[in-house]
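Trainee: coords below, sequence missing:
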């Protein structure tokens, strides 16, 4: 009995040790399996990183952007019609707003009258040149007539001079009476006066012809080398008319691009001023993505590299394909309204982000439109493939 009791006691003491050893063996087995799984996963990650991961850089700090068109009136007038509302899609050339055209129409009519007046003045100037040319010819005839009168006066003067000389020569002998001598002297004086008058007439006729020729030259300078359509005054009036017609066309404001109306700030009856924004048009078919990458991520990124982009709006099932088209001229903080100033003793280095622009495939945008400001996730393939 004593031997049996001792054997039972020994078996009872060995049982916990055996169970403990079995648990330790099981634990080592699972730890070994876990180690193998971790090593396999690490090897798989290493293979993935070597083959794929190291050739990709990504960020979720990216947003949709676009070249938004500001619609502004080009003249001041009262609004008579508003044809669009916010969120409405429009095509290039669609009518957005109509302005009161009354003043513009009056300006067109005034410009048309000014153009007609300029044409009339050109025709009048052309006709005046013909009249002045005739006057120059007439003044030439007057000069010929004055010269003929001068020749007659010269002949009369020579005759009167000779007659006076003869009578003065005979007067001492008493062959000529005093009255006859006096009459000869008067005739001589009258002939001399007539000669002076004839000479003055020739000078006056010549001066009149010079004046007429000057007027003709001045008038010809206004029309020489020009036609009614190329006359400077007519061209200026045409330009004024074109400008008035352009202002009349601008009373109808049309969409400059395809897109969606946003921020409409105009109502019927409102008087808008030239250059004041009245609405915006977002070209949703031409949006792009501005992705803010950390500076260390951009070591291998180049313009033209392919990128995959997903949107929080559609989730990961919709993937946009694009390309890097440019880098910003500075970091986001340097381009902010109040740039950071790090010239202090408490300076701490902060990783900077540089915006890069990703152009998206237009066909994919047409299938899944995006809106400005949406959050995006960008993955750039730096291998270029």
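Mentor: Looks like it arrived, so ask away. Because the structure is a prediction, the values reported are computed rather than measured. Residues are numbered from 1 along each chain as shown.
Trainee: CA only for contacts and neighbour counts going forward, please
Mentor: Will do.
Trainee: The protein: helices as residue ranges?
Mentor: Counting by DSSP state H, the chain has these helices, from start to end: 2-51, 102-170, 178-223, 232-249, 362-367.
Trainee: Could you save those helices as TSV and add columns showing mean neighbour count and distance to residue 274?
Mentor: As requested, the helices of the chain are arranged in TSV below (neighbours: other Cα atoms under 10 Å; distance: least, Cα to Cα, whole Å):
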stretch	mean neighbour count	distance to residue 274
helix 2-51	11	59
helix 102-170	17	14
helix 178-223	17	39
helix 232-249	18	12
helix 362-367	14	35
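Trainee: Quick check: which of the ones you listed is nearest to residue 347?
Mentor: Between residue 347 and those, the tightest spacing by Cα to Cα is seen for helix 2-51, at 35.0 Å.
Trainee: that older thread, mind putting the helices of the chain into a markdown table with distance to residue 260?
Mentor: A markdown table is the format used below for the helices of the chain (distance: least, Cα to Cα, whole Å):
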| stretch | distance to residue 260 |
| --- | --- |
| helix 2-51 | 43 |
| helix 102-170 | 30 |
| helix 178-223 | 55 |
| helix 232-249 | 23 |
| helix 362-367 | 14 |
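Trainee: Ok, which of these comes nearest residue 314?
Mentor: Judged by Cα to Cα, the one of these that comes nearest to residue 314 is helix 362-367, at 11.6 Å.
Trainee: what does the longest strand along the chain contact?
Mentor: Here the longest strand in the chain is taken by residue count, with DSSP state E as the criterion, and it is strand 315-327. Contacts with strand 315-327, where a contact means Cα atoms under 8 Å, 6 or more residues apart in numbering, come from 302-311, 354-361, 364-365.
Trainee: also this one, for the comparison:
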């Protein structure tokens, strides 16, 4: 029997490990592809993106301060409470201010009565002037009558003198005619004197009327002052009610019932819902940035959630210019430092969690400078 050797083949063919050269070629190709993709992205998108992490959420926070002093009588809001525009926040004790309003109303009423008295005085002087003109007219008629009587008495006396010379009448008739002539002359003088006195009365009445008009103007000026004082008193009474000037959330509340509030003392703040972002870009970055360009807002507090917005406006100067002590580069040694230019970015409405933005939050903003300026 002949033994036959049987050769068994392996079930699987062993894989050859790539050589170092193949690894280098593959890695280089992959790196080249990644580099090409990155370069393409940078050419088409990346080089137009301008970003900064020096950005924060802001809002036009309104500080509520009283315009009148007094003790706080009632507080109607709590910390972190949402309010609407016009809601009553607190009330200051208004008893003293109510009394001042009543006092001012009394002064106005007295001033109005004084004006009425002055107007009546002017009307009375006008009536007296009219009456005086009527008296003058009557005196003119009286003078005319007296002149006629004096002329008649004079003629009668002349006839009696002539008749006496002719011895036609008696001496008694002559004496009577002479007396009548003198009486008529005296009556004419009295009438003329009365007419002159009545005429002289007119300038006196005119002067009195001018003085009355001046007094009326003074009374009216006092009335205007009294009405202004009443308006101020009513305004002060209205200021005892503190109202929300805008809708928002109450914060930094320090007022308490019974607290004495001074004029201008901050009592609380209203943080409106209309938040925006102030991004401080380097001055070398803002060249291609224009109003209306879209921007991405990455909010740190929301775990990197990105909100959409757009460039709204630019600050008129760098932040250093608004500092308490702005730098003076004309003194001492000079070191050039890139300045920061604040850019205001408006958050587009209607986005998820956009209403949860709070002033002071840190964000990262990226502006797409490919967007056309508006």
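Mentor: Yep, it's here. From a predicted model like this one, the values you see are computed outputs, not experimental measurements.
Trainee: sorry, back to before: out of the helices of the first structure, nearest to residue 330 of the first structure?
Mentor: That would be helix 362-367 among those, by Cα to Cα, at 27.8 Å.
Trainee: mean shift of that closest one relative to the second structure?
Mentor: After superposition onto the second structure, the average distance of helix 362-367 of the first structure to its aligned residues comes to 4.3 Å, using mean Cα distance after the TM-score superposition for the first structure.
Trainee: got it, and stretch 143-162 of the first structure?
Mentor: Stretch 143-162 of the first structure sits 3.6 Å off on average (mean Cα distance after the TM-score superposition for the first structure).
Trainee: Please identify the buried residues of stretch 293-301 of the second structure?
Mentor: Within stretch 293-301 of the second structure, the residues that qualify as buried are 293-299, counting by 16 or more other Cα atoms under 10 Å.
Trainee: With respect to residue 63 of the second structure, which of these is nearest?
Mentor: Taking Cα to Cα as the measure, residue 63 of the second structure sits nearest to residue 299 out of these, at 26.1 Å.
Trainee: who touches the closest one in this structure?
Mentor: Contact analysis of residue 299 of the second structure by Cα under 8 Å, 6+ apart lists 305-307, 361-364.
Trainee: Of those, select the buried ones using a PyMOL command.
Mentor: Per 16+ other Cα under 10 Å, the buried members of the contacts of residue 299 of the second structure correspond to this PyMOL selection:
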select buried, resi 306+307+362+363+364
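Trainee: so residue 65 of the second structure sits right up against residue 263, yeah?
Mentor: Yes - under the criterion of Cα atoms under 8 Å, residue 65 of the second structure lies in contact with residue 263, with a separation of 7.0 Å.
Trainee: which one of those two has more residues nearby?
Mentor: Regarding residue 65 of the second structure and residue 263, a neighbour count based on other Cα atoms under 10 Å identifies residue 65 as having more, with 16 against 12.
Trainee: corresponding residue for residue 261 of the second structure in the first structure?
Mentor: Matched by TM-score structural alignment, residue 261 of the second structure corresponds to residue 272 in the first structure.
Trainee: Its match: how many residues sit nearby?
Mentor: For residue 272 of the first structure, the neighbour count with other Cα under 10 Å is 20.
Trainee: likewise the one 4 residues further on?
Mentor: Taking other Cα under 10 Å as the neighbour definition, residue 276 of the first structure ends up with a count of 14.
Trainee: and stretch 78-98 of the first structure, which residues are buried?
Mentor: Neighbour-count burial for stretch 78-98 of the first structure, counted by 16+ other Cα under 10 Å, picks out 78-82, 84-85, 89-90, 94-98.
Trainee: Please list the members of those that lie in strands.
Mentor: Among the buried residues of stretch 78-98 of the first structure, the ones falling in strands (DSSP E) are 78-82, 89-90, 95-98.
Trainee: Mind picking the two most distant members of these?
Mentor: 78 and 89 (24.7 Å).
Trainee: how about residue 250 of the first structure, what's its match in the second structure?
Mentor: Under the alignment by TM-score structural alignment, residue 250 of the first structure pairs with residue 239 in the second structure.
Trainee: distance of that match from residue 270 of the second structure?
Mentor: To residue 270 of the second structure, residue 239 of the second structure is 18 Å away according to Cα to Cα, to the nearest Å.
Trainee: Dead centre of the first structure: give me the residue that sits there.
Mentor: Against the mean C-alpha coordinate of the first structure, by Cα atoms, centre = their mean, the closest residue is residue 74 at 12.8 Å.
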